[in-house]
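# what would the 3D arrangement of this be:
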Amino acid sequence: VSRYQIYQDRSYQYRNSYQGFIGLLETYGDKNAFRMTSYHRLDFNISFHRQKKKHDRTWSFGAYNAYWHKNPYFIYSSKTPSEETAYKEVSLIPFAIPYFSYAFKF
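Sure thing, here's the model as predicted:
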C-alpha cells in the first residue's frame, strides 16, 4: 500500500519592517500574497497477515516520506546585512522515517 500526498498554494502573509520615529515598525503585505513551496511526500506500507485457529497476527513495515523530500513546515524572517527582510523556509524532518508494527489478536 502506498499513499502520495501533495498540498499546494499554502498561503502566507509576508511582512516588512522599517525604522520609524518611535522605533521598529512592522508593515504587512496583502493577505495571502506569498506562497510556500508545495508540500508532498510518499508513504508506503507492506503488511504480512497470518491467521491461525485461535489468533491472528500482522507484521507491518513501511516508511513516511520515502524519497526524502524537504517539506517546509514554517517560515521565519530575518534581516540581511543590507537591512532587507529575508524569508527562510524550514524543514523539520528532511529524511525518511521507517516504522514497523506487530499486532496480535486472539
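
# okay, CA-based contacts and neighbour counts for the rest of this
Fine.

# buried residues of the helix or strand that residue 48 is a member of, list them for me.
Element membership for residue 48, per DSSP states H and E: strand 39-51. Residues of strand 39-51 classed as buried by neighbour count (16 or more other Cα atoms under 10 Å): 39, 41, 42, 43.

# tell me where this protein has strands.
2-7, 11-12, 15-20, 23-28, 34-35, 39-51, 56-64, 74-79, 85-90, 97-105 (DSSP state E).

# which other helices and strands contact the fifth one?
Counting contacts by 3 or more Cα pairs under 8 Å, 6 or more residues apart in numbering; DSSP states H and E, strand 34-35 packs against strand 11-12.

# following up with a second sequence; could you model it the same way so I can compare the two?
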Amino acid sequence: MNKYIIVVLVLCIQYINAQKGTDPCFRFIAKDSVRIHLDSAEQPITQDCAYFYRLAKVNPENLINDGYFEDYYMDNRIAVKATMENGKLEGNAVVYFDNGNKLMVQNDPIYAELTV
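I've put the predicted structure just below:
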C-alpha cells in the first residue's frame, strides 16, 4: 500500500512541474505597465491563442487600465490607440482594422469597462 501511495505522489509531482511553463495572459513590463494577450473578443488569453496584445498603463494596486494604451495585432501592426482613466475610456479611441484603414470611435461601449 505504501509503495502505491509513493508512486501516485511521484506521478502527481510530474504533472505539477509540467504546469510551470504555461504562458500567462499578461506580464508586467514596468512597475505600472503590462503586456496583455487578448483574443478577438478582447478577453485575456495565452499568447499562443492571442489575436491582439495590449501595452497598457495600469494602476498596480487594482490592475485597472489607467492611462494611454495601444493594442497590436500579433504581427505587430497597430490595432487601437486610446486612453483610459480609472478603467473607463477617456476621449476617442482610434481603431485600426487589420487592412490598415482606421476608424475614430468616440467613447465606444466596447472599451468602457476594460480591465486587465
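
# now what about the TM-score between them?
In this superposition the chains share a TM-score of 0.27, using TM-score structural alignment, normalised by the length of structure 1; 47 aligned residues with a Cα RMSD of 3.7 Å.

# now the buried residues of strand 39-51 of structure 1 in CSV, with distance to residue 7 of structure 1?
Formatted as CSV, those follow (distance: Cα to Cα, whole Å):
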residue, distance to residue 7 of structure 1
39, 5
41, 10
42, 12
43, 15
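
# between those, which is nearest residue 63 of structure 1?
Minimum separation from residue 63 of structure 1 among those (Cα to Cα) is found for residue 43, which lies at 5.7 Å.

# how close does that closest one get to residue 3 of structure 1?
Going from residue 43 of structure 1 to residue 3 of structure 1 by Cα to Cα, to the nearest Å gives 5 Å.

# was I right about residue 86 of structure 1 contacting residue 79?
Yes. Using Cα atoms under 8 Å, residue 86 of structure 1 is in contact with residue 79, at 6.0 Å.

# run a quick neighbour tally on residue 99 of structure 1.
11 (other Cα atoms under 10 Å).

# if you could redo that for residue 38 of structure 2, that was the one I meant.
There are 25 residues near residue 38 of structure 2, going by other Cα under 10 Å.

# just residue 100 of structure 1 next, same as before
Residue 100 of structure 1 has 12 nearby residues by other Cα under 10 Å.

# residues contacting it?
Going by Cα atoms under 8 Å, 6 or more residues apart in numbering, residue 100 of structure 1 touches 59, 60, 61, 62.

# isn't residue 89 of structure 2 up against residue 83?
Yes. Residue 89 of structure 2 lies in contact with residue 83 (Cα under 8 Å); the separation is 6.1 Å.

# these two - which one has more neighbours?
Legend: neighbour count by other Cα under 10 Å for residue 89 of structure 2 and residue 83, higher for residue 89 (24 against 21).

# now the more buried one: how far from residue 13 of structure 2?
45 Å.

# hmm, which two among the buried residues of strand 39-51 of structure 1 are most spread apart?
39 and 43 (13.3 Å).

# ok, residue 17 of structure 1 touching residue 27?
Yes. Applying Cα under 8 Å, one finds residue 17 of structure 1 in contact with residue 27, separated by 5.7 Å.
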